[in-house]
Every structure is written in structure tokens, then in C-alpha cells.
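Enquirer: I'll drop the sequence and a predicted model, then ask my questions.
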Amino acid sequence: MTSTQNLTAQPVGTALTELVVSVYRETLGVAELDEASDFYEWGGDSLTAFRITARLEETLGVEVPVALVFAYPSPADLASVVESDLVQV
């Protein structure tokens, strides 16, 4: 293994942002979404936020509180917060 920091090889940085963008695109059904897109502007609601966090939890194996989607509505911002939490794990 090349990383001694995280033995589960969870995506970080650009890879994590790309994952979050992918989850947003799939969940919201909008292929044009990018890392700066706003959850609310693309029709996000509470049900969609729960779907996003469930998918991220399933993929990453860490808890992602749904409140983070509302507080950090762009994929880049959400990925940054999730990455900060993963580093603490």
C-alpha cells in the first residue's frame, strides 16, 4: 500500500469531488452539473438530499449527515467537508 494514512483507500481531493459530482448528477438527473453547481438551483429538496447522503455513505463507508448537503450545497464544498471528516477518522 502506498498510503499509511488511510488503509481503506477512500477517494480524496479531485477523486472525491468527482464522486460527489457524479452522485449529484445521478440523483438530480442533470448531466450538466459540475463541481460548482448549486444543489438548490438544480431542484434539490430534502428527499434528494437524503438520497445523496445515502449514496455517499454507501460508497465511502462513513456517515454523511444530511444537514451537510444543505449547509454546503455545491459538490466541491460538500466534498471538502466530507474529506475533512474522513481525515479525522
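Expert: Sure thing, it's come through.

Enquirer: contacts, neighbours, all on C-alpha from now
Expert: Fine.

Enquirer: who's in contact with Glu26?
Expert: Residues near Glu26 by Cα atoms under 8 Å, 6 or more residues apart in numbering: none.

Enquirer: secondary structure element for it?
Expert: Using DSSP states H and E, Glu26 sits in helix 13-28.

Enquirer: what does Phe70 give?
Expert: Under the assignment here (DSSP H and E), Phe70 is part of helix 67-71.

Enquirer: and the helices in the chain?
Expert: 13-28, 46-60, 67-71, 75-88 (DSSP state H).

Enquirer: pretty sure Gly13 contacts Val82?
Expert: No. In this structure, Gly13 is not within contact of Val82 by Cα atoms under 8 Å, at 10.2 Å.

Enquirer: the two: which is more packed in?
Expert: Higher neighbour count among Gly13 and Val82: Val82, with 22 against 11, using other Cα atoms under 10 Å.

Enquirer: check it against this one:
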Amino acid sequence: MSNDRYKSVEHCVAVDSSRARISVPLFVNPCFDSVIGPFSQMLKDGEKPVYKHVLFSDYWNYFFRKRPSGKASLDFAKI
């Protein structure tokens, strides 16, 4: 969405065997028929998009067919 302007970090968990750990996963996804891609506001002064616009259901299917492997799933939408 940010056209690689903002970088996310990989998920990392530090385990401490002396204390209990609680995980609360939260997933937010668009509808399967939504088109996803870089926001036009992120493209400044003629900057070219790094990612193409794709149907979220196509990305979802690719993500789970390939098996989640970090940021490698973003290659599906790279131009």
C-alpha cells in the first residue's frame, strides 16, 4: 500500500520460560473482490509503482498455495 515507502518488520517472538505468554492474533483483510495495490497518494512527482493492483482473492490464493514465507509472498504483485 505504501509502494515500499514504509517497511514492516518480520514477526519475532522472544520466549521466556519463566513466565506465561499470551498471544492475541488479529487479522484484518479486505473483501475477496477488493482490488489492492499502492495508494495513489504514495506516488509522488511521477514516481512509478513498485506493485501492480491485484484482486485480493488472487493474492490470497497465491499466499496459501506458496505457503507463508515472510515477505516473499509480495513478489506476486511486484512489477
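Expert: Okay, I see it. Because the structure is a prediction, the values reported are computed rather than measured.

Enquirer: just give the TM-score of the two.
Expert: With the length set by TM-score structural alignment, normalised by the length of the second structure, the two chains reach a TM-score of 0.29; 51 aligned residues with a Cα RMSD of 4.9 Å.

Enquirer: coming back round to it: tilt between the helix holding Glu26 of the first structure and helix 46-60?
Expert: Put simply, helix 13-28 of the first structure runs at 140 degrees to helix 46-60, going by axes from the mean of the first three to the mean of the last three Cα atoms, to 10 degrees.

Enquirer: for helix 13-28 of the first structure, which positions count as buried?
Expert: Residues of helix 13-28 of the first structure classed as buried by neighbour count (16 or more other Cα atoms under 10 Å): Leu16, Thr17, Glu18, Leu19, Val20, Val21, Ser22, Val23, Tyr24, Arg25, Thr27, Leu28.

Enquirer: ok, of those residues, which one's closest to Phe50 of the first structure?
Expert: Thr27 (9.9 Å; Cα to Cα).

Enquirer: am I right that Leu16 of the first structure is in contact with Val81?
Expert: No. Using Cα under 8 Å, Leu16 of the first structure makes no contact with Val81, being 10.6 Å away.

Enquirer: how close does Ala15 of the first structure get to Ser80 of the first structure?
Expert: Distance of Ala15 of the first structure to Ser80 of the first structure, given as Cα to Cα, to the nearest Å: 11 Å.

Enquirer: ok, now Ala67 of the first structure?
Expert: In terms of Cα to Cα, Ala67 of the first structure sits 15 Å off from Ser80 of the first structure.

Enquirer: between those two, which one's more packed in?
Expert: Ser80 (18 against 13).

Enquirer: can you tell me which residues contact the more buried one?
Expert: Counting by Cα under 8 Å, 6+ apart, Ser80 of the first structure has contacts Gly13, Thr17.
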